[in-house]
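>>> Structure of the sequence below:
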Amino acid sequence: MSEIRKLIGEALADIVRDARSGGPRVSVGLMAMGSELGAEELAKGAEMAQENFRMLEVVMIGPKVPGFGKLSWIETPDCEEDVAKAMEAAIADGRISGAVALHYPFPLGVTTIGRVVTPGKGKPMIIASSTGTSAVYRVEAMIRNTLYGIAAAKSLGIENPTVGILNVEGAQLVFKALNSLREKGYPIAFGASVRKDGGAVLRGNDILAGAVDVCVTDTLTGNVLMKLFSSFTTGGSYESLGWGYGPSAGEGWKKVISIISRASGAPVIAGALEYTARVISGGLPDKVADEVASAKKAGLDAVLEGLAPKAPCAESVIQPPPAEPTDEEIHGVDVLAVEDGVKVLWKEGIYAESSMGCTGPVIKVPAKHLEKAEEILKGSGYL
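Prediction:
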């Protein structure tokens, strides 16, 4: 009888707790060791998160930190391997719905979607992506990062997130691929640069201003951006701003595991826990599956197959035709393929030069050959 009373009491306590917090609580695990700032900083972040977000229960995983007995704990020995095993077990048995970790061995195809505070207007912006590897080839990875970034935004309640592509290598190819998917029915909303000429390809000004909801980039660049945005006021030793490196996303991936760094301070730890709880509540894995299915319906697989790197032209057998004034520019050729594109035009008797414009590489041609040159480049797969 006493056991039944105990179970009834616990159930009633859960009902009262859920009513006070506005709904069912989301349990998120937090690795309690590994920070360069000490275990106390992690525990402080956990307390801060629960105070800021009433629907969150943080479950600390690791050696118990004195003075933080009010937090829920899964105690382990003082060993990172034991902490990792306990975290996996807690996810598997449903004790927690997701976790925030300082490191995690994501498989190829899984990446994390970061979120930062942009300093221009204090606007949140998603960085897709920040750790992990969504694909080996940069352009494919950035296209997949777009889908996962949109899914993360939608799981946060942003119904129609605006998307921009950071002007790194491959940006023009990514834009054209995404635009092709849009033309075939994939619903993507491109944002616009704050610069006078606009466009969905973003420069530094745009990410400082938070011009879009989702900034697409390669993971290494995204990782650098996360560190800059989170610690530019502290000199880099303490990450004080933002929501961390974000939750994991990938085709067929079901877990929600977010990443923080060893330099993440309590405010970022709290933000990461809240971000994780919100995307869990918003059904992030299901949102990812929806975006991938929608993109595949619009021809994603064919687009990715067509973007496979091309074999370079044999430079020794192609000589340029006589030089002419080049007063027109052709945009949209990837920086890694621009020299080969020039040689393709030479082979057809059109004089061309490669150059770098303000939004990326261009091929310069005489105005009288512009239309034909564009047709040749499109037919050869460069545009």
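>>> hey, let's count contacts and neighbours off CA atoms from now on
Fine.
>>> What about Ser129, how many residues nearby?
With neighbours defined by other C-alpha atoms under 10 Å, the count for Ser129 comes to 38.
>>> That one - that's part of a strand, no?
Yes - assessed with DSSP: H, G, I helix; E, B strand; the rest coil, Ser129 lies in a strand.
>>> Tell me if I'm right that it and Thr219 touch.
Yes - here Ser129 reaches Thr219: they are 5.0 Å apart, a contact under C-alpha atoms under 8 Å.
>>> let's see this one next to it:
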Amino acid sequence: MRRRRAPPHRLRHLRHLPRTSGRGAAAVGASPSAANPSEGAAAGRDRRAGPRPVVLDAMGGDDAPATPLEAAAIARRAGIEVRLCGPSTVVGPDGLHAPERIAMDEDPAFTLRARPRASIRVAARAVAEGRAVALVSAGPTGATVGAALLELGREPGIRRPVVAARLDVGGRHVVLCDVGAAVDPDASTLASHAGLGRDYARRLGIAEPRIGLLNIATEPGRGTAVVKEAAGLLAELDGFIGSVEPAGVLAGAADVVVTDGFTGNLVLKTLEAAAGTGHGGDRAAVVLGVRGTVLVAHGAASATDLAHAVRWAATIGGSDATADDSRGQRP
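Sure thing, here's the model as predicted:
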């Protein structure tokens, strides 16, 4: 029996906030109410009780659950509705009970299906069922993306989602995608990711995003076979300016920078290491191409960083800035 999934909201308005100090899920795991009757009852209370919260994975991150618990407290003091997801002994009676977790060194492809009551799956399920407006986790990227696919499903026409980080480069925002979802994509996947990144940039207020393909040189015909093929496909995309080198990324030559998840993750971590305190972006990346708002934070994120991610999730989750819209309208 299929569980009904809340339909995605359309984009209405997105305002910037200041920074703070499966598809077929029922086939792979029991529903929350079946696995835990008290959790099902809590879901009913949530639907009657005002604004939907951001659900924060209490078991995700290098220092979980201590850091997520502190992050939730910071976010709540800032007026953000937050609900923690994890074992009841950790999250208390008001949290979402999830007795299992997925560790950083485990294979998410296997463990996600074997553990329907893992915190990341229960949290994603809450978004799918409309009990939360967004999900934030500092757990394994693969597990977070996988849980989003299992519980939320893909947007129409999307084969593989992309994890997009919003960088602050020279006082302007640059969308970097991918930073971890697809480490070895083909050319068509890169082209699809470019479209998702372009639409996301538009929703962030960039009317005509310039799209660049990360490469070793800007001249045509350079790069790997996949990069060269992707450049040919991207030539038909509005806003494509060609290849950009890392120096061009830092100079703000493009508003959207497309690359594979392996390279993008290295770029992101290099910028974070060079800056010492981070790259000045959102401190969490957004999963684009799934039917809901899901953010992936760095495993070593501080409580303040994670609270900032929760705040950003509440902002874009309330306006569905991650939902696919081929019209690419501005907010």
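>>> What are the buried residues along stretch 215-232 of the first structure?
Neighbour-count burial for stretch 215-232 of the first structure, counted by 16 or more other C-alpha atoms under 10 Å, picks out 215-219, 221-223, 225-232.
>>> May I see the buried residues of the longest helix seen in the first structure?
In terms of residue count, the longest helix belonging to the first structure (DSSP state H) is helix 2-21. Using 16+ other C-alpha under 10 Å as the test for burial, helix 2-21 of the first structure gives Arg17.
>>> Equivalent analysis for stretch 125-140 of the first structure, please.
So stretch 125-140 of the first structure, judged by 16+ other C-alpha under 10 Å, has buried residues 125-135, 138-140.
>>> Could you single out the nearest of the residues you listed to Leu304 of the first structure?
Nearest to Leu304 of the first structure among those, counting by C-alpha to C-alpha, is Glu140 at 6.3 Å.
>>> What residue in the second structure is paired with the closest one?
Under the alignment by TM-score structural alignment, Glu140 of the first structure pairs with Ser188 in the second structure.
>>> you'd agree its match is in a helix?
Yes - assessed by three-state DSSP, Ser188 of the second structure belongs to a helix.
>>> Which helix or strand contains the residue lying closest to it once chain neighbours are set aside?
Distances taken as C-alpha to C-alpha, 6 or more residues apart in numbering place Ala230 nearest to Ser188 of the second structure, at 6.6 Å, with adjacent residues excluded. Here Ala230 of the second structure sits within helix 225-234, counting by DSSP states H and E.
>>> Show which residues not belonging to that helix make contact with it.
186-188, 190-191, 194, 213, 215, 221-222, 240, 242-243 (C-alpha atoms under 8 Å, 6 or more residues apart in numbering).
>>> which other helices and strands contact the helix or strand following it?
As assigned by DSSP H and E, the chain's next helix or strand after helix 225-234 of the second structure is strand 240-244. The contact analysis (3 or more C-alpha pairs under 8 Å, 6 or more residues apart in numbering; DSSP states H and E) places strand 240-244 of the second structure against strand 211-214, helix 225-234.
>>> So which bit of the first structure is the first one matched to?
Using TM-score structural alignment, strand 211-214 of the second structure corresponds to residues 163-166 of the first structure.
>>> Against the second structure, what's the mean shift for that stretch, could you check?
Once fitted to the second structure, stretch 163-166 of the first structure is off its aligned match by 1.7 Å on average (mean C-alpha distance after the TM-score superposition for the first structure).
>>> check contacts around the residue nearest to the spatial centre of the first structure.
For the first structure, the residue nearest the mean C-alpha position is Ala128 (2.0 Å; C-alpha atoms, centre = their mean). Going by C-alpha under 8 Å, 6+ apart, Ala128 of the first structure touches 112-114, 142, 145-146, 148-149, 214-219, 222.
>>> And for Leu102 of the first structure?
Per C-alpha under 8 Å, 6+ apart, neighbours of Leu102 of the first structure: 31, 34-35, 259-262.
>>> Among those residues, name the ones in strands.
Among those, the ones falling in strands (DSSP state E) are 31, 259.
>>> Alignment lookup: Leu288 of the second structure to the first structure.
By TM-score structural alignment, Leu288 of the second structure lines up with Ala249.
>>> ditto for Gly264 of the second structure
Per TM-score structural alignment, Gly264 of the second structure is aligned with Gly222.
>>> Gly299 of the second structure now?
The alignment partner of Gly299 of the second structure in the first structure, by TM-score structural alignment, is Arg262.
>>> That match: how many residues sit nearby?
19.
>>> Kindly report the same for Ile91 of the first structure.
Neighbours of Ile91 of the first structure using other C-alpha under 10 Å come to 19.
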